[in-house]
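Q: Prediction below, plus the sequence it came from.
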Amino acid sequence: MYDDNSRGLESPDTTDVSTASDQRLVADGGTTWGDLTGFQRDTLAAIARLERDAETSYGLAIKRRLEREYGEVNHGRLYTNLDDLADDGLVEKSALDKRTNEYVLTDSGRALLIQRVERLVDACEIGIATTDGSGMGDRA
């Protein structure tokens, strides 16, 4: 399984020419990818997948996505981490109804996910398909 205390291998002080411009891309509160636990990173990805699939990203839906990788996810662990991500400005928490909150990625949360993908693509020396929304992919 995953370690809650896992940290990114990249150092925020280490740059190269390809990533120098986006190296310090951080949330408004100064949160970097390396500041997040593995569970928090996977929670951001779960919310992004729910949004991609046009599903409402409420606690139980996020929990179900995470349980595909983690097995049983403790209620307290999930909601504590969701609150931390909201405090860090990476997700926005809003009331869906009287008992349920919805969590959506902020621009900062999405930017951290995109930055991570770009770093992995660079590390693996692969191209990714980009599109302008027309359905006609282009190699980056």
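A: That came through, no problem.
Q: For the rest of this, base every contact and every neighbour count on C-alpha atoms.
A: OK.
Q: gap between Thr56 and Leu36?
A: Thr56 sits at a distance of 23 Å from Leu36 (criterion: C-alpha to C-alpha, to the nearest Å).
Q: and what of Glu67?
A: On the measure of C-alpha to C-alpha, Glu67 and Leu36 end up 19 Å apart.
Q: Alongside the first one, take a look at this:
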Amino acid sequence: MYDLTKFQRDILYVIAGQDEPHGLAIKDELEEYYENEIHHGRLYPNLDEVVDKGLIEKGQVDRRTNSYTITARGQRELEARREWEDQYVGELLSSSE
């Protein structure tokens, strides 16, 4: 996961949190988070790159719509990332409660 951009990592998080989202659903979630419009020319090449890395799979809903699911490898990468983050912020967050 270290070789992903933060945008690609956010794509992975969005897909992991939904049930086979299609591109526009992913785009909507990212736009809400970033509070900016996400252009197709940015989203779809990044989706394809994350697919190429084996972290998500692309399926086909119909001739115009693709769906995306996280792979087992993608899930493991997310879990490893969360463990790494917890080393640094887990203690900080639990001590502020």
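A: Structure's in. What do you need? All of these numbers come straight from a predicted model, not from anything done at the bench.
Q: Excluding sequence neighbours, find me the nearest residue to Leu90 of the first structure.
A: Gly109 (4.0 Å; C-alpha to C-alpha, 6 or more residues apart in numbering).
Q: Identify the residue of the second structure aligned to Glu67 of the first structure.
A: Under the alignment by TM-score structural alignment, Glu67 of the first structure pairs with Glu31 in the second structure.
Q: hmm, back to that, report the contact partners of the residue nearest to Leu90 of the first structure.
A: Ala27, Leu44, Gly89, Leu90, Val91 (C-alpha atoms under 8 Å, 6 or more residues apart in numbering).
Q: and if you look at His22 of the second structure?
A: With C-alpha under 8 Å, 6+ apart, His22 of the second structure has these contacts: Thr65, Asn66, Ser67, Tyr68.
Q: corresponding residues in the second structure for stretch 34-41 of the first structure?
A: With TM-score structural alignment as the criterion, stretch 34-41 of the first structure aligns to 2-9.
Q: out of Thr56 and Leu36 of the first structure, which sits in the more crowded spot?
A: Leu36 (20 against 17; other C-alpha atoms under 10 Å).
Q: Next, the distance between the ends of the match of stretch 34-41 of the first structure.
A: 9 Å.
Q: Buried ones in that stretch, by neighbour count?
A: Gln8, Arg9 (16 or more other C-alpha atoms under 10 Å).
Q: The residue nearest to Leu90 of the first structure matches what in the second structure?
A: Checking with TM-score structural alignment, Gly109 of the first structure has Gly74 as its match.
Q: residue boundaries of the strands in the first structure?
A: 91-95, 101-105, 129-130, 138-139 (DSSP state E).
Q: elements contacting the last one?
A: Put plainly, it is strand 138-139 of the first structure. strand 129-130 (3 or more C-alpha pairs under 8 Å, 6 or more residues apart in numbering; DSSP states H and E).
Q: and the strand it packs on, which stretch of the second structure?
A: Going by TM-score structural alignment: strand 129-130 of the first structure matches no residues.
Q: Show me what that strand is packed up against.
A: Using 3+ C-alpha pairs under 8 Å, 6+ apart, strand 129-130 of the first structure is in contact with strand 138-139.
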